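Asker: quick one: sequence plus predicted model below, questions after.
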Amino acid sequence: MSTALRPPLEGVRVIDLTTFLSGPSATQLLGDLGAEIIKIESLDGDSSRAIAGPEVDGDSAYFLANNRNKRSIALDLKSPRGLEVAKRLIAGADVVVENFRPGVTTRLGLAPETITAEHPSLVWASISGFGQEGPWRDRPAYDMVVQALGGVMSLNGHPGAPAARLGIPAGDVVAGLYAVIGVLAALSARAETGTGRIVDVSMLRGQLAMLSYQAVYTAVRGTAPGPQGAAHDSIATYRSFRGGDGREFVVTANTPRMWEELCRVLGVPELVTDERFVDAASRLRNKVELWELLEARVATRPAAEWVELLTDASVPVAPVRNVLEALQDAREADDGSLVTVRGEHAEFENVATPIRFVNTAEVEPVYPPALGGDTVRLLGEVGFSVDEVEALLGDGVAGAPSAHAVGAGVR
């Protein structure tokens, strides 16, 4: 057997200046791919550490969900000495990721243009609500704000109901994913040119990009699509149904063969030759009549029976799972979709990065760090002496859980 390859981003050092979700999700993904992540936090910590809700050993589950595989150093970036520490860390890095509002880095003394001029190989990624330029650049933004502005909420939910936020933080996570794509593209180019670049990612642009065909449909028609519910604007047999037991399942019978098999399984083969439903365009035009006929048949059996029968007929179908059921399915599949993140005093289960590399060593998940848990060691790594570290801690420029092990943490 050949020796396993190393994780693809091993040896890449990332300075993480992000908080809450969009940035932390991006840097967690980079860490899952093998990069070293150094999280610079304020002395109060990433704001997501204080999010109310479930906790694990006193830590917010919200914070834990997006901060594995990182080291934490707590700094007062508004102090000249704290800024100097940050600059030393950045000097030894390949990538910086931040999600401050535009202009904040400049006020702190970390203007991307200045820093990248000093370190030409550095890749700098900025995530913000509306981008670094434009009339809305100074507005604050969170997930639901960009879902609302990007048209996403208008598409979610059912006709006649109020607009609905997606139940997942797509505004944040999608921006994080695009930031990672930008960083990887910049690193790839740097391998050829030796020069990094600044990556500008807008949460709102991420939501607009997610519109996909709906954006083109709207531009062509000149009218806005309504809430999609659990159906499709172009495919009449791409929707959810409710079985006789009240459980929901979805069918995506996209091709002629799938349509014919759907009719056969449901016991209505005559619909295949019915002029109202003879082709995809006809089915879409007469979808309400079609749905009434299909729904009447579906109501005669429990959802699970239809799922089994349609699966046997190779018609794409699935039960609608809740999150607890979906995680249990993943657990039973035991295919690496979930990962157990273990710490010294606690552990929790989380979804794993879905990217798999063949014949490649896995990155073992590291428990999210305590606030400033690596401050002392990191200060030592960038050249501060024991006395200097003690002074930084004593003067409130840097923070650590306790200062008793300064000597052991500094080389």
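Answerer: Happy to help now that I have it. Numbers count the residues shown, from 1 in each chain.

Asker: drop to CA atoms for contacts and neighbour counts, all remaining ones
Answerer: Fine.

Asker: after the longest helix along the chain comes which helix or strand?
Answerer: The helix that spans the most residues within the chain, counting by DSSP state H, is helix 170-193. Moving toward the C-terminus from helix 170-193, the first helix or strand encountered (DSSP states H and E) is strand 198-202.

Asker: strands of the stretch 101-250 of the chain, residue ranges please.
Answerer: Assigned by DSSP state E, counting those that start in this stretch, the stretch 101-250 of the chain shows strands spanning 123-128, 198-202, 238-242, 248-252.

Asker: tell me the most buried of those?
Answerer: strand 123-128 (a mean of 25; mean count of other C-alpha atoms under 10 Å).

Asker: tell me the angle that strand makes with strand 198-202.
Answerer: Interaxial angle of strand 123-128 relative to strand 198-202 (axes from the mean of the first three to the mean of the last three C-alpha atoms, to 10 degrees): 20 degrees.

Asker: how about residues contacting strand 123-128?
Answerer: 22-23, 94-102, 112, 116, 137, 141, 175-176, 179, 182-183, 186-187, 196-203 (C-alpha atoms under 8 Å, 6 or more residues apart in numbering).

Asker: list the buried ones in stretch 224-244?
Answerer: For stretch 224-244, burial by neighbour count (16 or more other C-alpha atoms under 10 Å) applies to Pro227, Ala231, Ile235, Ala236, Thr237, Tyr238, Arg239, Ser240, Phe241, Arg242, Gly243, Gly244.

Asker: now that stretch: how far from the chain's centre is it?
Answerer: Taking C-alpha atoms, centre = their mean, to the nearest Å, the mean C-alpha location of stretch 224-244 is offset from the chain mean by 26 Å.

Asker: put this beside the first:
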Amino acid sequence: MIYVQASWFGAEGPYAGFAAVDSTVRALAGLIKLIGPVEGPPLHAPDFQTGILAGLWGFIAAISSAIGPTEERPGRSCSLSIFESNLAITEFLMFEAMRCGEVIRRIGINRFWPVFPIGIYETKEGWVGVTTATPAQWREFCDVLGLCDLRDDPALLLGEERLKHVERIEREFMPRLKAQTAQHWFAEGLKRKIPIVPVPTITELLQDTEKRARGALVPVLLGVDRGSRRDPCKD
């Protein structure tokens, strides 16, 4: 048997036994302060990101235990800290801050350091999520939109460099995304190996057969009203 236990702060340490919620852990890990407009307070979306990251680390622990059991110790028991799972993201930001000599700050709505463009954008019909993490993805993204000048500009090859020219780049690619539907760009992304995915509406999300099959959406009964809610443990 492989047993994986997850708690907010783990079984040991000064926070062990403390109660928490998703926003508490994200704030302690320094993740909330990086999201939102440049001026004003940060934004927090109740999308259960801490549970998703903890689930990933729990999966890694379980699979590692399944691959490497021994005759003397056929089973494994793992204790997982949701807080420490989310610190894995913060560690990278700290290293970058030390390397660059400055603290990472919020850079605006739908903008996430150090990759650009990465976010949700409007199309002719629907919205798409776009990620261009590598130089190859950036070049293919420019090709599919016919933006040869951006593709061939050596100053825009890396995401960190593109963040210095956000307004210029968005002015060029956002109108072109609106020329075709979300499904069109999804098909193009598959062909060119660019992470472009349609963003489902709330109605589409609630009707998603795959999410229903694995219990990510569960029924909720409030008096005589019946609806659905998301189960973050199975999403």
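Answerer: Received, thanks. Computed from a prediction, not measured in an experiment: that's the story for all the values here.

Asker: could I get the TM-score for this pair?
Answerer: TM-score for the superposed chains, counting by TM-score structural alignment, normalised by the length of the second structure: 0.65, backed by 219 aligned residues with a C-alpha RMSD of 4.2 Å.

Asker: re earlier: of the buried residues of stretch 224-244 of the first structure, which pair is most distant in space?
Answerer: Greatest spacing in those, by C-alpha to C-alpha: Pro227 and Gly244 (25.6 Å).

Asker: Met72 of the second structure: neighbouring residues, count only.
Answerer: Wrong residue type there; residue 72 of the second structure is Glu, not Met. By the criterion of other C-alpha atoms under 10 Å, Glu72 of the second structure has 6 neighbours.

Asker: quick one: which of the buried residues of stretch 224-244 of the first structure is nearest Pro159 of the first structure?
Answerer: Distances from Pro159 of the first structure to these, taken by C-alpha to C-alpha, are shortest for Pro227, at 5.4 Å.

Asker: all helices of the second structure, in order?
Answerer: So, for the second structure - with DSSP H - the helices run 22-28, 49-67, 82-100, 135-145, 148-151, 159-162, 166-177, 182-192, 202-206, 209-213.

Asker: quick one, which of the ones you listed gets closest to Val38 of the second structure.
Answerer: helix 166-177 (13.7 Å).

Asker: which of the residues in that closest one are buried?
Answerer: Residues Ile169, Phe173, Arg176, Leu177 are the ones in helix 166-177 of the second structure that count as buried (16+ other C-alpha under 10 Å).

Asker: just stretch 322-329 of the first structure next, same as before
Answerer: Leu327.

Asker: how about stretch 28-48 of the second structure?
Answerer: Ala29, Leu31, Ile32, Lys33, Leu34, Ile35, Gly36, Pro42, Phe48.

Asker: may I see the residues you listed organised as TSV, with distance to Leu157 of the second structure added?
Answerer: Converted to TSV, these look like this (distance: C-alpha to C-alpha, whole Å):
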residue	distance to Leu157 of the second structure
Ala29	30
Leu31	26
Ile32	28
Lys33	27
Leu34	24
Ile35	24
Gly36	25
Pro42	29
Phe48	33
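
Asker: what about the residue most central in space within the first structure, distance to Met203 of the first structure?
Answerer: The residue lying closest to the centre of the first structure (C-alpha atoms, centre = their mean) is Val173, at 2.9 Å. Separation of Val173 of the first structure from Met203 of the first structure (C-alpha to C-alpha, to the nearest Å): 9 Å.

Asker: not counting sequence-adjacent ones, nearest residue to the residue nearest to the centre of the first structure?
Answerer: Excluding its sequence neighbours, the residue lying closest to Val173 of the first structure (C-alpha to C-alpha, 6 or more residues apart in numbering) is Ser22, at 5.5 Å.

Asker: and the one you found, what pairs with it in the second structure?
Answerer: Using TM-score structural alignment, Ser22 of the first structure has no partner in the second structure.

Asker: over to Leu266 of the first structure?
Answerer: By TM-score structural alignment, Leu266 of the first structure lines up with Leu145 in the second structure.

Asker: mind checking how far that match is from Leu163 of the second structure?
Answerer: Separation of Leu145 of the second structure from Leu163 of the second structure (C-alpha to C-alpha): 19 Å.

Asker: so which of the two has more stuff around it?
Answerer: Taking neighbours as other C-alpha under 10 Å, Leu145 of the second structure and Leu163 compare with Leu163 leading, 19 against 16.

Asker: ok, that one - contacts?
Answerer: Trp113, Pro114, Val115, Phe116.

Asker: likewise Gly189 of the second structure?
Answerer: With C-alpha under 8 Å, 6+ apart, Gly189 of the second structure has these contacts: Pro195, Ile196, Val197.

Asker: one step back: which residues touch the residue nearest to Val173 of the first structure?
Answerer: Contacts for Ser22 of the first structure (C-alpha under 8 Å, 6+ apart) come out as Asn99, Ile127, Gly171, Asp172, Val173, Val174, Ala175, Gly176.
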